[in-house]
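# I'll drop the sequence and a predicted model, then ask my questions.
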Amino acid sequence: MFKPKVAHLFFCCFLISLYYSPICRNIKYGFGYLSSPVTSSDVDSYVKTEGAWILSLQKRQYSVNTVAECSNKCNMETSFTCRSFMYVEKDQECWTAGANTKSDTTVRRSSTVLYEKKAYLLECVNGIGTDYRGTKSKTKTGKTCQGWETLFPHRPNITPRTHPLADLESNFCRNPDGDSGGPWCYTTDSNTRWEHCNVSSCTEECIHCSGENYRGKVSTTQSGFTCQRWDSQKPHNHGYNPSALPEKYLEENYCRNPDGDPKPWCFTTSPSKRWDFCSIPRCTSEPPTIVPELTCATGEGGSYRGTIAVTESGKTCQSWSAQTPHKHNRTPDNYPCKGLDNNYCRNPDNERKPWCYTTDPETRWEYCSVPSCGNAPRPDDPVIPPESEDCYEGNGSSYRGITSETVSGKKCQWWNSMSPHSHQKTEDKFPNADLKRNLCRNPDGDRAPWCYTTDPSVRWEYCSVKKCSSGAPTTQSSVPQDPSIVAQNPFIVSPTPQEPDCKIGKGETYRGPTSITTSGVTCQEWSSQSPHQHNSFTPQSHPDKGLEGNSCRNPDGDVNGPWCYTTDRNKKWEHCQIPDCEENKCGMPVTQPKRCFGRIVGGCVSKPYSWPWQISLRTESKRPAAYKVLLGINTERANEPSKQEKRLEKLVLGPNGADIALLKLESNALICDKVLPACLPEKDYIVPSGTECYVTGWGETQGTGGEGVLKEAGFPVIENKICNRPSYLNGRVKDHEMCAGNIEGGTDSCQGDSGGPLVCYAQNKYVLQGVTSWGLGCANAMKPGVYARVSKFVDWIDRTIKAN
């Protein structure tokens, strides 16, 4: 397969090149052809990432009116090969670039959207790969490719000069001459002039490893069932929400592996079969390479390849290839890329850290004590928040709170992770910035705390943390309509109307009169073209966005809120300072909770009145009239001056024997800073797997301390598919129930907490997602708590309130 290097043969080929001789192709002479890989102006041929900017030396600026015009500029660029463009809608700026995120440094930049040509991001080939623009640079036998512009060790006949459209940059594999064998390169081995490269086919349906990165379109299971769409909850409810788990690429109804199973799977459209594995062959090309960690583990420890073979409690590990004393499917065959050698501790399935099955018949598996690399935090490290309020001073550089959610509700990416966004903001480069876990921080002196997001299409956002100076939400002492119907321990009411000159959320519906920016500059009228010309946002282009006059508005859904073009010639646009509407909101306590999370045995003692929807239900008999409800208390003794004591008028049990009830009070509760409602979830909403939620109560502490005062514990939601595995709760969890807890045990709701609230924090408020129901013991390993799923009872709650 090696190409001849005889000089007189080159001359011969030149003479007959018009006939496209096979001999010519065999020496890679250079008379092949390649059309431009992207000729369409369709923006769909680009990958979009908000808040990203490429630091490319090859860059040109244009003034355009639309993103489509900018994509045309990139497609028609003649100064260099355009691989991406940046578009700034408010400024109507278009920057074409000769680089993308795979080749050059990417940084944060507000209000900028990066568009990258998909052709230059693919690491697979279509057909024979004449359009391949990936970064593979090794041949099938593992030889490193020679640069296309270099002359050593081989003098190339095909160069960037002879094939200007073939993108012959660096030493990346390419197919400039239409070789039927696919992409190739000259090698750095002096004895091998060239070889084909090991680039997989884009159309080949196969999986590497356990298929975690499978992005194909198989949508039928191994038993022949059609897959249910991931964004559907029928016929099966589930917690794998595509919008909440964007990094899992849960598209359409395609088979995927979001939870570390042996291979891709899907929920099925058959009511009798909840989920099933998909039958997808393994790829023959090389799997992704990892850098093995031999003495320590980073993050969850997926790359750990050391020789520790003992669990945290000192038990010897069972060999991965053995089925005694414990039968399992975490075998080397099912997980071929996970280093399941001998009985060494590993993490093949996205657990919190390396683990193993044990040789103790009474203990199926345990985590291992593998040290962390450097000072990097581990996913199961406890989070003990500071005693101060969860707000920031100044620009938030000193913020050390525990918020890990952005203003639009996206989960933050871990600072020590490079996926989905590669970045430079690491703990070693910013040692004083406290870059722990995925907590919101401000390492670079931005205007407020921020984080990289887990959404591949949004690089970063500011966080949902308020300035300390803005104060806590105020409340009114008015009683909302029919507030006397309450859930068993938490209670729920409707909010009061909005104030006029304030914003809700991002302020897209804001129609207030403010017309001055944060720096005090008067806004330019939206219909005016002076001092700043613009066509992107005018009353004509956006007639339903309230662009009359010069008031601040948010016509583009800017996550940082309303803005305007300014009358300052040196500043085209700026955000406006519009306060949040301070109505009597549900799920927004005046005293912010600690939100302690992780392996804190028994949880934490709560800050007084930080969970103001918590009530204590007490009785001396089973008659409703004998029940009394205590609100506004923090201790079991209930001797606080803020205590409200109410008798029950009616008790309504849940439908079909479900473990949930509604209580109607004999008289109205007084809404105040120590007695506030939790929010109801959307109907049928399924909390995504891994969401951090909190349970509170005065229940059994099993000697962990804090007896007699309200305690809190935070832990992740566990998808029912996992919770119902044989080694967990073995199919006991029903669709109208949900699981939450630490798999290794140590923290849980317990006796005396029944009926208590499980709330999840989202969009600056606490939502009642679960009601404590049952469990197998308290805080036992692999036996998480089970909760009534409130979203399944929203219609019943509404009907009951109206009927009573």
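Structure's in. What do you need?
# from here on, contacts and neighbour counts on C-alpha atoms
Will do.
# could you pull out the helices for the stretch 1-150 of the chain?
Applying DSSP state H, counting those that start in this stretch to the stretch 1-150 of the chain gives helices spanning 7-15, 22-26, 67-75.
# cool, and the stretch 401-550 of the chain?
Using DSSP H, counting those that start in this stretch, helices in the stretch 401-550 of the chain do not occur.
# rewinding a little: could I get the helices of the stretch 1-150 of the chain as TSV with mean neighbour count and distance to P624?
Formatted as TSV, the helices of the stretch 1-150 of the chain follow (neighbours: other Cα atoms under 10 Å; distance: least, Cα to Cα, whole Å):
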stretch	mean neighbour count	distance to P624
helix 7-15	13	98
helix 22-26	17	90
helix 67-75	22	64
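# now these in a markdown table, with distance to I54?
Conversion of these to a markdown table gives the following (distance: least, Cα to Cα, whole Å):
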| stretch | distance to I54 |
| --- | --- |
| helix 7-15 | 42 |
| helix 22-26 | 37 |
| helix 67-75 | 14 |
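# which one of those lies closest to G507?
helix 67-75 (23.6 Å; Cα to Cα).
# How far off centre is that closest one?
Remark: helix 67-75 is offset 30 Å from the chain centroid, using Cα atoms, centre = their mean, to the nearest Å.
# what's the single longest strand in the protein?
Using DSSP state E to define each element, the chain has its longest strand at strand 106-117.
# on contacts alone, who are the packing partners of it?
strand 46-54, strand 84-88 (3 or more Cα pairs under 8 Å, 6 or more residues apart in numbering; DSSP states H and E).
# Return the most buried member of those.
A comparison of the helices and strands packed on strand 106-117 by mean neighbour count, using mean count of other Cα atoms under 10 Å, puts strand 84-88 on top with a mean of 27.
# Quick check: closest non-adjacent residue to the residue nearest the centre of the chain.
With distances taken as Cα atoms, centre = their mean, T454 lies nearest the centre of the chain, 3.2 Å away. Once flanking residues are discounted, T454 sits nearest to Q413: 5.0 Å by Cα to Cα, 6 or more residues apart in numbering.
# putting a second one here so we can go through both:
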Amino acid sequence: FIHKLVLLSVPLSSLLGTFSAVVLDEYAKTEGAWILSLVKREYSVGTVVECAIKCNIETAFTCRSFMYIEKDQECLTIPANGKIESVLRRTSTSLYEKKVYLMECVNGIGMDYRGTKSKTQSGKTCQRWASKQPHKPNMTPSTNPKADLESNFCRNPDGDSQGPWCYTTDPGTRWETCNVQNCSEECMHCSGKNYRGKISTTENGYTCQHWNAQKPHNHGYIPSKYLEENYCRNPDGDPRPWCFTTSPSKRWDFCSIPRCTSEPPRVVEELTCATGDGSAYRGTIGVTASGKACQIWATQMPQQHNRTPDNYPCKGLELNYCRNPDHEKMPWCFTTDPETRWEYCKVPSCGDVPGPDYAAPPPAEEDCYVGNGADYRGMVTETISGKRCQSWSSMIPHSHNKTPQVFPKADLRRNLCRNPDGDRAPWCYTTDPSVRWEICSVDRCPTPPKPTPKPDRHDQPKPEPSQTPSDDNCKVGNGGTYRGPTSMTMLGVTCQRWSAQSPHQHTSFTPESHPDKGMESNNCRNPDNDVNGPWCYTTDRNQKWDYCRIPDCAGLKCGQPVTKPRRCFGRIVGGCVSKPHSWPWQISLRTNTGIHFCGGTLIAPQWVLTAVHCLESSKRPSAYMVVLGTHTDGANEPSKQQRNLEKLILGPGGTDIALLKLESPAIINDYVLPACLPEKDYVVPPGTECYVTGWGETQGTGGEGLLKETGFPVIENKVCNRPAYLNNRVKDHEMCAGNIEGGADSCQGDSGGPLVCHAQNSFVLQGVTSWGLGCANAMKPGVYVRVSKFTDWINSQIKMNSYPSTILP
């Protein structure tokens, strides 16, 4: 009786939540994904858990995955998954794949193996289990209905002690065992790029730090299905798996993992040209793009290195041929010139595709797209919900066929938002393993107003509607409380009434099901708290629903300039002139005589962040002034604001960061606006595109006297501290950014200025320009003070020094 009372005391909601978690834990979820399968079953269900149950009890076929559309309450169970059929893009669809069918290793003798290996240990292709040619099988789908014999995948239907096997397509060999790795076997192929074991101790005995942890070591690697728990992994092309450690004194260490005795996966070799980053190139070019001879990979003269055939056994490091063993942009080699450690090689691209990214011409200035954005060539690399875009040439985390080779005219460079397939707007695959793709955060270009005929003198012209958002036509956060009158999607389509069932039928979101969500008419609403904001069903029969563009109630916000930046991927040294006032937080730090010598960043109306080394000439505030709101070094624009300094506050512990308090606050307007500060201890993920601006030295390449900009990727400190790069000079409170091949960097006169990165539709100040070895030199990226390490210090100093200013005699 007591036992029953205890059981009944558990809330029903808790039991249902636990049940739902258990059911869905069998599946790997991917948002925005769809598998086109001829064989499928359709159901109308109220929840995703009900759909999972339908898949679990499916009798028409072996259900390996299901797709669920919440806004339609539509459930489709299918026998395929992403390892069998291609995964496509589809709005608002979630793909759930059974994890057991995604595993590529065996437990015991592998009777439960459901992976996709279809070659034997000697490399012979497997015969389909339902086929009778060339061998008449004893094991068939009909005789063994529970053994999953639906294709030609290796299976173990008869409990063979040697593990999974198959009939072969070789008439001379009836059957053969498949070489499937054991799930408990801790070994790696090649450099361990695909290692998925559970070793979590380094070769020196350190325990690994969890990938989703930032203590004791901050890092920029994004946890995923691959970077899970605290297991040793190799995400950056090192010789073998490694991990960050739990010891504060040892940031990271290699793991000791034995090599597998089975054959490594085979590479389809490219002998005359290179696809993507050229990792499969096995040709015989042995000179760099500048004509320098390549050094033999197995030698250590004149360059000492660890890119040896022993460390990288599967990368084709023969003789001195150009290769790409470590995720570089394209094939490269060490050179025989003692003064040039390494260079890229000029390997032809396979097919009619664009050249390498760094050689591409600067894109046109585009802030918006026209039509469906098929011709959009702007620089946005972020989705509508703030996710970073995956590179088009990459297959991680999402494999796809939207590559530069397949769409040579779509300008699929780097991870820029594009529309190669004629979708409704520019989009990209995301770097979030659980979200396959999203529409990008790009505005549609405004339609030019139609000319209004001159009114008759007896007519009173109609007053124009106000273009200023009122309190009832703007949103707070994701717009869950929005009750404004907008009833049109971002693409200009009129919304369907929430109570209507035509042209689109729906039951999930109606005035009856959500009586407190303001759904009485056809106004845009957010009844399901969609992170992307208010939406509606549309009156377009071909587009069931879409998001609405609702302005944010906050008005001018940090990091959101009125004039959108060009976001140029050139360089300050020799580079791109910015659009006037597109970086409105950029200030010019000057002597009291008006001579520019350093940069800085406005972070609050009365506060500027800069570098300590910019203040070496004097520690007196009266020695300096700050100029804001200008585009030219001459600073003669009407938008100019000039402020004297009240206080200099140097960073803690001798670090190269300083706060400047202005004598009076700056006026925030279209020309002067603060940049946003980052979250405490946030580490920018490697590869994130960030931007540096300044009036610094251009080394005679033009554009002097105008604000210039450049964009380049962040480099993880672990990589930046390699001996070939900055050789452990970079500290934890600093960060690296730049192109490894050189050509883009800040320089003298840019010191103290901003390094900003775009996130959640705002520019966030992640770095203060600090130091570097020369300007734009190969393998010597710039070093910046990591602002996220100082957010507590910045906030405390501003709070402590925000008393009313007093003018001393």
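Yep, that arrived. Bear in mind that the values here come from a model prediction, so they are computed numbers and not experimental data.
# May I have the TM-score of the superposed chains?
Once superposed, the chains reach a TM-score of 0.86 (TM-score structural alignment, normalised by the length of structure 1), with 733 aligned residues with a Cα RMSD of 2.9 Å.
# how about the strands of the stretch 251-400 of structure 2, start to end?
252-254, 332-334, 342-344, 368-369 (DSSP state E, counting those that start in this stretch).
# ok so, going back, which one in structure 2 is aligned with the residue nearest to the centre of structure 1?
Matched by TM-score structural alignment, T454 of structure 1 corresponds to T431 in structure 2.
# Show the contacting residues for L435 of structure 1.
W415, T426, E427, R441, P443 (Cα atoms under 8 Å, 6 or more residues apart in numbering).
# shouldn't the residue nearest to T454 of structure 1 be in contact with V458?
No - counting by Cα atoms under 8 Å, V458 is not a contact partner of Q413 of structure 1; they are 11.1 Å apart.
# higher neighbour count, the two?
Q413 (24 against 19; other Cα atoms under 10 Å).
# Alignment lookup: the more buried one to structure 2.
By TM-score structural alignment, Q413 of structure 1 lines up with Q390.
# what's the answer for V310 of structure 1, then?
In structure 2, V310 of structure 1 lands on V287 (TM-score structural alignment).
# tally of neighbours for the closest residue to its match other than its chain neighbours?
Among residues not flanking V287 of structure 2 along the chain, A293 sits closest, at 4.6 Å (Cα to Cα, 6+ apart). A293 of structure 2 has 18 neighbouring residues, counting by other Cα under 10 Å.
# got it, and T363 of structure 1?
By other Cα under 10 Å, neighbour count at T363 of structure 1 equals 12.
# Spatially, which residue comes closest to it, not counting chain neighbours?
Distances taken as Cα to Cα, 6+ apart place Y357 nearest to T363 of structure 1, at 8.0 Å, with adjacent residues excluded.
# start and end residues in structure 2 for the helix or strand where L663 of structure 1 lies, please.
Take DSSP states H and E as the rule and L663 of structure 1 turns out to sit in strand 661-665. Counting by TM-score structural alignment, strand 661-665 of structure 1 lines up with residues 658-662 of structure 2.
# Quick one: distance of the matching stretch to the chain centre.
For stretch 658-662 of structure 2, the distance to the chain centre is 34 Å (Cα atoms, centre = their mean).
# Same question for stretch 571-580 of structure 2.
Worked out by Cα atoms, centre = their mean, stretch 571-580 of structure 2 lies 25 Å from the chain centre.
# Could you do stretch 725-745 of structure 2 as well?
20 Å.
# Contacts for that stretch, please.
Against stretch 725-745 of structure 2 from outside (Cα under 8 Å, 6+ apart): 218, 343, 570-573, 690, 692, 710-717, 719-722, 767, 775-786, 789.
# burial of the closest residue to D568 of structure 1 other than its chain neighbours, as a residue count?
Excluding its sequence neighbours, the residue lying closest to D568 of structure 1 (Cα to Cα, 6+ apart) is V521, at 6.9 Å. Per other Cα under 10 Å, the neighbour tally for V521 of structure 1 reads 18.
# same deal with L165 of structure 1?
By other Cα under 10 Å, the residues close to L165 of structure 1 number 15.
# what's the counterpart of it in structure 2?
The alignment partner of L165 of structure 1 in structure 2, by TM-score structural alignment, is K146.
# what do you get for L250 of structure 1?
Per TM-score structural alignment, L250 of structure 1 is aligned with L227.
# That match against N234, yeah?
No - using Cα under 8 Å, L227 of structure 2 makes no contact with N234, being 9.0 Å away.
# Do a quick rundown of the strands in the stretch 601-750 of structure 2.
Counting by DSSP E, counting those that start in this stretch, the strands of the stretch 601-750 of structure 2 are 607-610, 624-628, 641-650, 658-662, 689-694, 708-715, 734-737.
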